[in-house]
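Peer 1: this one's structure only:
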């Protein structure tokens, strides 16, 4: 297991919301991240497909992990935009993010989210975001 992946999995495990959803960090390398999430019934909206908030959560985390590998310090999402392309149907969601540009204090990243149904992947959302180094504040972890 790579140093990046090992550290990333510890960070993901420290996020109660990610544990609640059952998110897995599949891969993490400089400038790239892949997250996977089983698409359970309780993560769907009233029409039976993935809730938009679940897709946005996956994009946010994948973008932050990809950007975080390019930066030093405490990393946060500065901004994010997501386009929903089609209903997320199937048994699993996968978010694949990559940094497309990085400086000392921020990285711009993009992310594709696919739904896996019967082994077939379909693109359901695309996102872009800016990941930043958060200023140190006394008394915060």
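Peer 2: Thanks, I have the structure now. Keep in mind that what you see is a predicted model, and the values were worked out from it rather than measured. Residues are numbered from 1 along each chain as shown.
Peer 1: only C-alpha atoms from now on, for both contacts and neighbour counts.
Peer 2: Noted.
Peer 1: identify the residue nearest residue 129 in space, chain neighbours excluded?
Peer 2: In space, and not counting its chain neighbours, residue 129 is closest to residue 80: 4.0 Å by CA to CA, 6 or more residues apart in numbering.
Peer 1: the structure to be compared is supplied as follows:
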């Protein structure tokens, strides 16, 4: 695998994505889970427990923002290669997020050689599987040079 290439096999790509997620201490602290990963598209989620809520019982905006940011970075990295970072994003909170799980679905809108523009929907899901859209985000993901290269 070269610096820019990723596995073509969907299961191998998902395994690699899960390994990359597990290497992020903050993601493991939040209990993040990579639910789907294919070129240009990512599904990432976190369990929504009491420690991730703000004072009114809704998901804290920082948790929603983390989820959108990380999902967009994974989606961008799926077309640009694994050495990427977010260079900017905006998020609009549509309604309070309540439920058992927060789920982000990110998709690449346009990918070039060094930049990808990505959109993301963040939904709150309850224990019955009902999903309510609570935030939308758009970001720009860029390739980075790894140390020592």
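Peer 2: Everything's here; your move. Fair warning: this is a prediction, and the values are worked out from it, not measured in the lab.
Peer 1: returning to that earlier point: alignment lookup: the residue nearest to residue 129 of structure 1 to structure 2.
Peer 2: Following TM-score structural alignment, the counterpart assigned to residue 80 of structure 1 within structure 2 is residue 89.
Peer 1: which element, helix or strand, includes the residue nearest to residue 129 of structure 1?
Peer 2: Using DSSP states H and E, residue 80 of structure 1 falls within strand 75-84.
Peer 1: so which bits of that strand are buried?
Peer 2: 75-77, 80, 82 (16 or more other CA atoms under 10 Å).
Peer 1: could I get the full set of helices for structure 2?
Peer 2: Secondary structure of structure 2 by DSSP state H: the helices cover 10-22, 25-30, 61-80.
Peer 1: most tightly surrounded among the ones you listed?
Peer 2: helix 61-80 (a mean of 26; mean count of other CA atoms under 10 Å).
Peer 1: quick one: that one aligns where in structure 1?
Peer 2: By TM-score structural alignment, helix 61-80 of structure 2 lines up with residues 52-71 in structure 1.
Peer 1: returning to what we had before: tabulate the helices of structure 2 (a markdown table), appending distance to residue 98 of structure 2.
Peer 2: Shown next, in a markdown table, are the helices of structure 2 (distance: least, CA to CA, whole Å):
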| stretch | distance to residue 98 of structure 2 |
| --- | --- |
| helix 10-22 | 24 |
| helix 25-30 | 16 |
| helix 61-80 | 11 |
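Peer 1: of all those helices, which lies closest to residue 136 of structure 2?
Peer 2: Of all those, helix 61-80 sits nearest to residue 136 of structure 2, with 8.0 Å by CA to CA.
Peer 1: give me the mean deviation of the closest one from structure 1.
Peer 2: Compared with structure 1 after fitting, helix 61-80 of structure 2 has a mean deviation of 0.4 Å; criterion: mean CA distance after the TM-score superposition for structure 1.
Peer 1: count of residues packed around the alignment partner in structure 1 of residue 140 of structure 2?
Peer 2: Aligned counterpart of residue 140 of structure 2 in structure 1: residue 130 (TM-score structural alignment). In terms of burial, residue 130 of structure 1 registers 22 neighbours under the definition other CA atoms under 10 Å.
Peer 1: and the nearest residue to residue 130 of structure 1 once chain neighbours are set aside, how close does it get to residue 129 of structure 1?
Peer 2: Sequence neighbours aside, residue 108 is the residue nearest to residue 130 of structure 1 in space, at 4.5 Å (criterion: CA to CA, 6+ apart). Distance, residue 108 of structure 1 to residue 129 of structure 1, using CA to CA, to the nearest Å: 6 Å.
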